[in-house]
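Asks: take this sequence and fold it.
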Amino acid sequence: MGLKFRLKGLAETFVDSVTCPACGRHGTDDDDFITEETRVTFSGIVVVASCPSCGEVFVPTSQRLGIVNSVALRSAVIQDSHETGEPVLSDLQSVKEVIERENADRKGDLH
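Replies: From the prediction side, this is the model:
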């Protein structure tokens, strides 16, 4: 079945399956992983998954990002940043870097 994330009129992302890089748990629908930390960037919706088995937070590698309206998406991302105080993230790579830092901090590996 896969995971589908959509912001009507702005962007959509599809993920066919998710595998946790830490413990190997595999899933194909939204009941298998927690996706509350998913981020919206200038490049679209970047899915961030949390494994309920081991707690690892990661960005699944097999995402297909799509933008419906790039001007409206960019405006929405900037407006959300102003409202929440969260930094603007430009693309999938910038989300990966944030998640890697948060994981290192959570595990006490940040120096």
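
Asks: use CA for all of it now, contacts and neighbours both
Replies: Will do.

Asks: three-state assignment of residue 77?
Replies: Following DSSP: H, G, I helix; E, B strand; the rest coil, residue 77 is assigned to helix.

Asks: one more to line up against the first:
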Amino acid sequence: MALKFRLKGLAETFIDEIRCPGCGFTGRDDQNFTTDLTRVTLEGIVVVAECRRCGEIFVPDTQRCGILNARELRVAVENDARETGEPLFRGIEAVRLSAERLNAQRRGDLH
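Replies: Next up, the predicted model:
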């Protein structure tokens, strides 16, 4: 069963299969992966997964992002960033860098 992430009328993302780059575990649902760190960006919903087996945080390569209303998505993302104080992520690359930073913190590799 595919994972589906939707913001009604704004954006949607689908993932058929998740493969952890840390331990190689593969899954088709959220039983062995958490997606609490998923971000909404100007390019759509970017899923961030955390493997429950090894703790690796990553952006699955197999996700398919779609934007239903680009103008309204931009307004929603900008308003949310302003209201919450959370950083505004432009797209998937910014989210990947954030995931890499979280892994470095988890491993104690940041200096």
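
Asks: give me the TM-score for this pair.
Replies: For this chain pair, the superposition-based TM-score is 0.96 by TM-score structural alignment, normalised by the length of the first structure; 111 aligned residues with a CA RMSD of 0.9 Å.

Asks: contacting residues around residue 97 of the first structure?
Replies: Residue 97 of the first structure makes no contacts at all, as judged by CA atoms under 8 Å, 6 or more residues apart in numbering.

Asks: state the distance from the closest residue to residue 11 of the first structure other than its chain neighbours to residue 8 of the first structure.
Replies: Distance criterion CA to CA, 6 or more residues apart in numbering; nearest residue to residue 11 of the first structure, sequence neighbours excluded, is residue 67 at 4.3 Å. Separation of residue 67 of the first structure from residue 8 of the first structure (CA to CA, to the nearest Å): 10 Å.

Asks: higher neighbour count, those two?
Replies: Per other CA atoms under 10 Å, whichever of residue 67 of the first structure and residue 8 has more neighbours is residue 67, with 19 against 9.

Asks: ok, now which ones touch that one?
Replies: Applying CA under 8 Å, 6+ apart, we find residue 67 of the first structure in contact with 10-12, 43-44, 73.

Asks: of the residues you listed, which belong to strands?
Replies: Those of the contacts of residue 67 of the first structure mapping onto strands are 11-12, 44, per DSSP state E.

Asks: between the residues you listed, which sits nearest residue 82 of the first structure?
Replies: Distance to residue 82 of the first structure, by CA to CA, is smallest for residue 44 among those, at 18.0 Å.

Asks: what's the closest non-adjacent residue to the residue nearest the centre of the second structure?
Replies: Most central in the second structure under CA atoms, centre = their mean is residue 47, positioned 2.4 Å from the mean C-alpha point. Distance criterion CA to CA, 6+ apart; nearest residue to residue 47 of the second structure, sequence neighbours excluded, is residue 38 at 4.5 Å.

Asks: what about the one you found, neighbour count?
Replies: 16.

Asks: now check the first structure for the residue matching it.
Replies: In the first structure, residue 38 of the second structure lines up with residue 38, judged by TM-score structural alignment.

Asks: tell me who's in contact with its match.
Replies: Residues in contact with residue 38 of the first structure, defined by CA under 8 Å, 6+ apart, are 45-49.

Asks: repeat the analysis, applying 6 Å as the threshold.
Replies: Residues near residue 38 of the first structure by CA atoms under 6 Å, 6 or more residues apart in numbering: 46-48.
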